[in-house]
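S.K.: what follows is a predicted structure for the sequence shown.
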Amino acid sequence: MSTQAPDLVDFAEITEIELRVLRRMKEYTLGDHGSVFHGTGVDFVGLRDWQAGDRMSSIDWPQSTLTNFTPMVIREYEQPGTAPIVVVADQSPSTRCGTTGTPIAAGVARAMATIGLSAVYFQDMFGIITFDKGFARMAALRPRVGRGHVIHCLDAYQGRVGMEEVKTGQRLATTIGGHLRRTTLLPVISDFLFEDAAERIAEIAELNSVHDVVLVMIDSAFAFDLPDVSAGWVSAFDVETGETRLMSRRELRNLSARVRAWQDDLERQAHDRDIDVLRLDVDPERSLPALLEFVMVRRLRKS
């Protein structure tokens, strides 16, 4: 019997997201908009092994013959008019919690897939930095171009692919900034339900002077909207700290409202620091249109 956890975003969902991204992006690029292409063309970045999803046109056939096509070799290019996209994604154990079979992490993964597949359309480089326990531990995959790398990043977020460890410094802004080699679009995707979230947002705001930082906040109040219980007292277990707390039935009923108020307050603090915040529902029918609109606005900023 398989013990592998179910996919947060399966192949069918990725395909559906990709089709909707392509349809919406074509509407955008065929419309009246500023050019997103600048400079003299493309620059050669380097060679790498072929990955599923890479285009046939990107294969370096002469170099591949030297390896006897095991593996095939891909030539990577970089367009001067583009900027890398690096998603900072919450991988905390608490994001695997939820209700009705929908974990909070599913919202994080869908947001990552949508942003990544839109980057593929514009030939932008895409990478990820994951964190857990309030940025205590971090890991990363360097930005690359291509659909195959986006799928690779999604597998890494779900714990199926090894990642490069990011050494954490005293300040979060220094740690993340030191990992970025050039000006980057930096969506930070989380529910921000950790104790020092306000302080972490303040540190992330320091990156906004160089990079394009946006908070993508997953509305996780649904995960705390629990059914009524007959017991007067309920024992709650924290999956991250391992602590147990006894709470009354009234406190249990108010959990969802407290989470919503917490996120509302963090959103106000982020706006006060001139950081844009995108609130997302875990329902893909509600979140995907908002994400696509976000991507288009960011493309206009880069024009």
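M.R.: Alright, I've got the coordinates.
S.K.: drop to CA atoms for contacts and neighbour counts, all remaining ones
M.R.: Will do.
S.K.: list the residues that contact the residue lying closest to Arg273 once chain neighbours are set aside.
M.R.: Closest residue to Arg273 apart from its sequence neighbours, by Cα to Cα, 6 or more residues apart in numbering: Ala205 at 6.5 Å. Going by Cα atoms under 8 Å, 6 or more residues apart in numbering, Ala205 touches 213, 270, 273-275.
S.K.: Ala221: which of the residues you listed is nearest?
M.R.: Nearest to Ala221, judged by Cα to Cα, of those is Ala270 at 18.9 Å.
S.K.: Validate this expectation: the closest one resides in a helix.
M.R.: Yes - using DSSP: H, G, I helix; E, B strand; the rest coil, the assignment for Ala270 is a helix.
S.K.: before we move on, the earlier item: ok, so of the contacts of Ala205, who is nearest Ile17?
M.R.: Taking the contacts of Ala205 together and measuring to Ile17 by Cα to Cα, the closest member is Val213, at 23.3 Å.
S.K.: about what we covered before: helices - which of the contacts of Ala205 land there?
M.R.: Ala270 (DSSP state H).
S.K.: mind checking which of the contacts of Ala205 are buried?
M.R.: 213, 270, 275 (16 or more other Cα atoms under 10 Å).
S.K.: I'd like those residues as a markdown table, with distance to Val239 appended.
M.R.: A markdown table is the format used below for the buried ones among the contacts of Ala205 (distance: Cα to Cα, whole Å):
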| residue | distance to Val239 |
| --- | --- |
| Val213 | 29 |
| Ala270 | 27 |
| Ile275 | 30 |
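S.K.: at the geometric centre of the chain, which residue do we find?
M.R.: With distances taken as Cα atoms, centre = their mean, the chain has Met112 as the residue nearest its mean C-alpha position (3.7 Å).
S.K.: thinking again about what came up before, which one of the buried ones among the contacts of Ala205 sits closest to Cys153?
M.R.: Checking the buried ones among the contacts of Ala205 against Cys153 with Cα to Cα, the nearest one is Val213 at 19.7 Å.
S.K.: quickly note the distance from that closest one to Ala111.
M.R.: 15 Å (Cα to Cα, to the nearest Å).
S.K.: could I get the contacts of Ala205 as TSV with distance to Ile85?
M.R.: Shown next, in TSV, are these (distance: Cα to Cα, whole Å):
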residue	distance to Ile85
Val213	10
Ala270	20
Arg273	21
Asp274	20
Ile275	17
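S.K.: put this next to the first one:
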Amino acid sequence: MKEILQKLQKFELRIRKVIDTQMQGDFHSVFKGTGLEFDEVRAYQYGDDVRTIDWNVSAKGHGTFVKTYKEEKEQSVFLILDVSGSQNIGPEKQQKINIGKEICGILALTAARQTASIGLICVSDQREKFVRPGKGIEHAYSLIKTLFELKPASTRTNLASGIKTALSVIKRRSMILLISDFIDRNYEKEVTMLARKHDLIVVQLMDQKEQNFPKLGIIPLRDAESGQVSWVNTSSEAFREKYLHDLTRNRENLQLLCRRHKADYLAIDTSADYVLQLVNLFKIRKKTRKSA
């Protein structure tokens, strides 16, 4: 555990240095609140947006009143991590699940140092772990320890079910980081609901072996989730074309879904330096805020 924390702290320091160097210090925290929360009501003034009128208060007959809002200063952050069997693909210590956990750890430490409240939900085809939001470095360390000690009860994936669980427990508008390889189906409706209610960032984990499937002839392939084994001709052009088509279509559909609902999308290649890829996340957040 000590080794893991030292590694995450080292990565976090790299991210902060890159941000300071490339952005010349002009950086607003990625965990800063992006929405507005109700402050008070006041008397209507000429030029006020009529959409802000509080009709319930105005109906009492003491004049017309409008709602005023203030920027959210305290941001709640939730990490939703897919821990299903398909995440166990990749070289030892560089599997998608390992990278996903490390990303969660880095973000937890970063959020703690920016006084953000951070929670964790791990999902497969069921809720595997729920860590209530908390602040401070001790909470971040506890979250990381819980995450790396987790042994999922199920290997199967059901992102739709996992997202529904998140929607049921996250009541206040929050920043959500949904981390998965998205090797699943029929989760679009739930991702849409998540994006409409919260500030959503989608992080898709990808392994090079999945994208460049080697020609190995006829071999047995074991489904990491169901455990079923099937014999497949990996050298067949028909197999390779369908496999690549399905993989590409999955990624393109996810990107389109994110654009449609104004959710940020980041692809993480587990074989590359994901720290630099994470910096792209911060850049996206900065650009979004400047154009807002």
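M.R.: Great, that's in hand. Since we're looking at a predicted model, the values are computed, not measured.
S.K.: ok so, going back, remind me which helix or strand the aligned residue in the second structure for the residue nearest to Arg273 of the first structure belongs to.
M.R.: With TM-score structural alignment as the criterion, the equivalent of Ala205 of the first structure in the second structure is Thr192. Under the criterion of DSSP states H and E, Thr192 of the second structure resides in helix 188-197.
S.K.: residue boundaries of the strands in the stretch 201-303 of the first structure?
M.R.: 212-218, 233-237, 244-248, 276-280 (DSSP state E, counting those that start in this stretch).
S.K.: just say which of the ones you listed is most tucked in.
M.R.: Ranked by mean neighbour count under mean count of other Cα atoms under 10 Å, these are led by strand 212-218, which reaches a mean of 23.
S.K.: any idea how far whatever residue of the second structure lines up with Asp191 of the first structure lies from Glu225 of the second structure?
M.R.: The alignment partner of Asp191 of the first structure in the second structure, by TM-score structural alignment, is Asp181. As defined by Cα to Cα, Asp181 of the second structure lies at a distance of 13 Å from Glu225 of the second structure.
S.K.: please apply the same query to Leu107 of the second structure.
M.R.: For Leu107 of the second structure, the distance to Glu225 of the second structure - Cα to Cα - is 27 Å.
S.K.: these two: which has the busier surroundings?
M.R.: Leu107 (22 against 16; other Cα atoms under 10 Å).
S.K.: how about the more buried one, what's its match in the first structure?
M.R.: Using TM-score structural alignment, Leu107 of the second structure sits opposite Ile115 in the first structure.
S.K.: which residue sits closest to its match, ignoring its sequence neighbours?
M.R.: Val295 (6.9 Å).
S.K.: and if you look at Arg132 of the second structure?
M.R.: Going by Cα to Cα, 6+ apart, Arg132 of the second structure has Gly119 as its nearest residue, at 5.1 Å.
S.K.: what's next to the strand or helix carrying the one you found, contact-wise?
M.R.: Assessed by DSSP H and E, Gly119 of the second structure sits inside strand 117-123. Strand 117-123 of the second structure has contacts (Cα under 8 Å, 6+ apart) with 74-84, 108, 111-112, 127-136, 140, 143, 159, 162, 166.
S.K.: what stretch of the first structure does that strand fall on?
M.R.: Taking TM-score structural alignment, strand 117-123 of the second structure hits residues 125-131 over in the first structure.
S.K.: now the matching stretch: how far from the chain's centre is it?
M.R.: On the basis of Cα atoms, centre = their mean, to the nearest Å, stretch 125-131 of the first structure sits 7 Å off its chain's mean C-alpha point.
S.K.: just to revisit the earlier point, give me the three-state assignment for the match of Leu107 of the second structure.
M.R.: Relying on three-state DSSP, one would call Ile115 of the first structure helix.
S.K.: one more: Tyr28 of the first structure?
M.R.: Under three-state DSSP, Tyr28 of the first structure comes out as helix.
S.K.: report how many residues lie close to the residue nearest to it when sequence neighbours are not counted.
M.R.: Leaving aside its chain neighbours, Tyr28 of the first structure sits nearest to Met296 (7.5 Å; criterion: Cα to Cα, 6+ apart). Each residue near Met296 of the first structure was counted by other Cα under 10 Å, and the total is 16.
S.K.: Gln170 of the first structure now?
M.R.: 7.
S.K.: in which helix or strand does it reside?
M.R.: Gln170 of the first structure belongs to no helix or strand, assigned by DSSP H and E.
S.K.: same deal with the one 4 residues further on?
M.R.: Under the criterion DSSP H and E, the helix or strand holding Thr174 of the first structure is helix 172-179.
S.K.: which element follows that helix toward the C-terminus?
M.R.: Downstream of helix 172-179 of the first structure, the next assigned helix or strand under DSSP H and E is strand 185-190.
S.K.: sorry, back to before: average offset between the helix holding Thr192 of the second structure and the first structure?
M.R.: Its aligned residues in the first structure lie a mean 2.1 Å from helix 188-197 of the second structure after superposition (mean Cα distance after the TM-score superposition for the first structure).
S.K.: same thing with stretch 98-106 of the second structure?
M.R.: Counting by mean Cα distance after the TM-score superposition for the first structure, stretch 98-106 of the second structure comes out at 2.0 Å.
S.K.: not counting sequence-adjacent ones, nearest residue to the match of Asp191 of the first structure?
M.R.: Nearest non-adjacent residue to Asp181 of the second structure (Cα to Cα, 6+ apart): Leu205, at 4.6 Å.
S.K.: any idea how far the one you found is from Arg185 of the second structure?
M.R.: 16 Å.
S.K.: same question, Pro152 of the second structure
M.R.: Shown here: Pro152 of the second structure relative to Arg185 of the second structure, a distance of 21 Å by Cα to Cα.
S.K.: same question, Ala116 of the second structure
M.R.: According to Cα to Cα, Ala116 of the second structure and Arg185 of the second structure sit 33 Å apart.
S.K.: higher neighbour count, these two?
M.R.: In terms of neighbours (other Cα under 10 Å), Ala116 is the more surrounded of Ala116 of the second structure and Arg185; the figures are 23 against 11.
S.K.: quick check: the more buried one touching His139?
M.R.: No - counting by Cα atoms under 8 Å, Ala116 of the second structure does not reach His139; the two are 11.1 Å apart.
S.K.: helices of the first structure, start to end?
M.R.: Secondary structure of the first structure by DSSP H: the helices cover 11-29, 61-66, 104-121, 147-157, 172-179, 197-205, 249-272, 284-302.
S.K.: aligned counterpart of Leu13 of the second structure in the first structure, please.
M.R.: Aligned partner of Leu13 of the second structure by TM-score structural alignment: Leu19.
S.K.: burial measure for that match, as a count.
M.R.: Neighbour count for Leu19 of the first structure, taken as other Cα under 10 Å: 13.
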